[in-house]
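Novice: just coords:
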């Protein structure tokens, strides 16, 4: 009998019509503005600990920890550390792998969602990945209007 892996990764890319620096700055420094960009998906974000745009800061959304940031590489790692997502998953991490320029002022944000399920009966978090895609699309629209 083969053993089911509890670990997984889901990747997604979202095109922005704004420069890579602007996209990364929004995600890393203006995280608090996410509800302005996509209020139908994320209603509020509060700073629980630390400073906006700094490693180690903790946000109240589902309690996410900014685990790592690299402004030069436009890399950021957010780890879920509380909330109802952890009722089904041992760990969930959203990683902004890179934001690359595409020319004409556009850019591509490449994300990876890493997760570990609590048991083999828990489904892969496809709906959560889709919410990540929709959040990025809403932010892309918001930034292109700014």
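Specialist: Nice, I can see it. As the structure is a computational prediction, the values presented were derived from the model and not from experiment. Residues are numbered from 1 along each chain as shown.
Novice: Only C-alpha atoms from now on, for both contacts and neighbour counts.
Specialist: Noted.
Novice: can you list contacts of whichever strand in the chain runs longest?
Specialist: Longest strand of the chain, by residue count under DSSP state E: strand 89-103. Here strand 89-103 makes contact (Cα atoms under 8 Å, 6 or more residues apart in numbering) with 19-21, 23-24, 73-81, 86, 107-118, 122.
Novice: now do stretch 8-23
Specialist: Stretch 8-23 has contacts (Cα under 8 Å, 6+ apart) with 74, 99-101, 105-116, 124, 129, 133, 136-137, 140-141, 143-144.
Novice: Could you count how many residues lie near residue 135?
Specialist: Burial of residue 135 is recorded as 21 neighbouring residues (other Cα atoms under 10 Å).
Novice: so where do the helices sit in the protein?
Specialist: 20-29, 34-37, 126-145 (DSSP state H).
Novice: Report the angle between the last one and helix 20-29.
Specialist: With axes from the mean of the first three to the mean of the last three Cα atoms, to 10 degrees as the basis, helix 126-145 and helix 20-29 are set at 120 degrees to each other.
Novice: could you check the angle strand 89-103 makes with helix 126-145?
Specialist: Using the same axes, to 10 degrees, helix 126-145 lies at 30 degrees relative to strand 89-103.
Novice: And for the residue most central in space within the chain, nearest residue in space, chain neighbours not counted?
Specialist: When Cα atoms, centre = their mean is applied to the chain, the residue found nearest the centroid is residue 94 (4.6 Å). Leaving aside its chain neighbours, residue 94 sits nearest to residue 113 (4.6 Å; criterion: Cα to Cα, 6 or more residues apart in numbering).
Novice: now swap in residue 112 and tell me
Specialist: Distances taken as Cα to Cα, 6+ apart place residue 11 nearest to residue 112, at 4.4 Å, with adjacent residues excluded.
Novice: this is the other structure I want to compare:
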């Protein structure tokens, strides 16, 4: 059975990264001090700035300057938080990635492994999802951005563990 045109244009990529710091700590960094991310991941993120709103407020618009596959890029997003489930959703608004995708949303969820609530020193997982809709069928899926996000989480995790 052949894929429909909509299926060829829209999609979702998923990955998991094992965390060595607690899921609660990683979520807290992403929600409350993402402006410090460049100090944790200098090879990937050069700056994160608030464009509209407050750092930890639902609906805040942030502007990212980052390096993906050796190329400096920018990304403007509106962020949503779900504290109970430790989910951060970045809804793409503008930037380099939006030249290829009509819809580009990145979802991070930080979950505990096994029993427990992810506080303290418990390790966990970062579940990563990219929801996308290509501007046309010739655009590749955002695999390079999933690779970028995976590397970013691994580097930030190692830095958070080292800083503990």
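Specialist: Okay, I see it. The model shown is predicted, which means the values in this text are computed figures rather than measured ones.
Novice: Could you pull out the buried residues of stretch 59-74 of structure 1?
Specialist: Going by neighbour count (16 or more other Cα atoms under 10 Å), the buried part of stretch 59-74 of structure 1 is 59, 60, 61, 62, 63, 64, 65, 66, 67, 69, 74.
Novice: start to end distance for it?
Specialist: 20 Å (Cα to Cα, to the nearest Å).
Novice: just to revisit the earlier point, show me what the residue nearest to residue 94 of structure 1 lines up with in structure 2.
Specialist: Per TM-score structural alignment, the equivalent position to residue 113 of structure 1 in structure 2 is residue 130.
Novice: Leaving out the residues flanking it, which one is nearest to residue 77 of structure 1?
Specialist: residue 95 (4.4 Å).
Novice: What residue in structure 2 is paired with that neighbour?
Specialist: Counting by TM-score structural alignment, the partner of residue 95 of structure 1 is residue 107.
Novice: swap in residue 11 of structure 1?
Specialist: Under TM-score structural alignment, residue 11 of structure 1 pairs with residue 14 in structure 2.
Novice: Next: residue 31 of structure 1.
Specialist: Under TM-score structural alignment, residue 31 of structure 1 pairs with residue 34 in structure 2.
Novice: so its match touches residue 47, yeah?
Specialist: No: assessed by Cα atoms under 8 Å, residue 34 of structure 2 is found out of contact with residue 47, at 9.4 Å.
Novice: Residue 122 of structure 2 and residue 159 of structure 2: what is the separation?
Specialist: 16 Å.
Novice: Revised request: answer the last question for residue 137 of structure 2.
Specialist: 38 Å.
Novice: hang on, the earlier thing: from the buried residues of stretch 59-74 of structure 1, which land in strands?
Specialist: 59, 60, 64, 65, 66, 67, 69.
Novice: Which of the residues you listed sits closest to residue 40 of structure 1?
Specialist: Residue 40 of structure 1 lies nearest to residue 60 out of these, by Cα to Cα, at 16.8 Å.
Novice: quick one: what's aligned to that closest one in structure 2?
Specialist: Match for residue 60 of structure 1 (TM-score structural alignment): residue 63.
Novice: got the contact list for the closest residue to that match other than its chain neighbours?
Specialist: Computed as Cα to Cα, 6+ apart, the closest residue to residue 63 of structure 2 that is not its neighbour in sequence is residue 76, at 4.4 Å. Counting by Cα under 8 Å, 6+ apart, residue 76 of structure 2 touches 61, 62, 63, 64, 92, 93, 94, 95.
Novice: try 6 Å
Specialist: By Cα atoms under 6 Å, 6 or more residues apart in numbering, the contact set of residue 76 of structure 2 is 62, 63, 93, 94, 95.
Novice: Distance of residue 32 of structure 2 relative to residue 51 of structure 2?
Specialist: From residue 32 of structure 2 to residue 51 of structure 2 the distance is 15 Å (Cα to Cα).
Novice: for residue 22 of structure 2, same thing?
Specialist: Going from residue 22 of structure 2 to residue 51 of structure 2 by Cα to Cα gives 29 Å.
Novice: With neighbour numbers in mind, choose between those two.
Specialist: Applying other Cα under 10 Å to residue 22 of structure 2 and residue 51 shows that residue 22 carries more neighbours, namely 25 against 15.
Novice: now for residue 142 of structure 1: what does it line up with in structure 2?
Specialist: In structure 2, residue 142 of structure 1 lands on residue 159 (TM-score structural alignment).
Novice: hang on, its match packs against residue 38?
Specialist: No: taking contacts as Cα atoms under 6 Å, residue 159 of structure 2 lies outside contact range of residue 38: 10.8 Å.
Novice: Brilliant, that's me finished.
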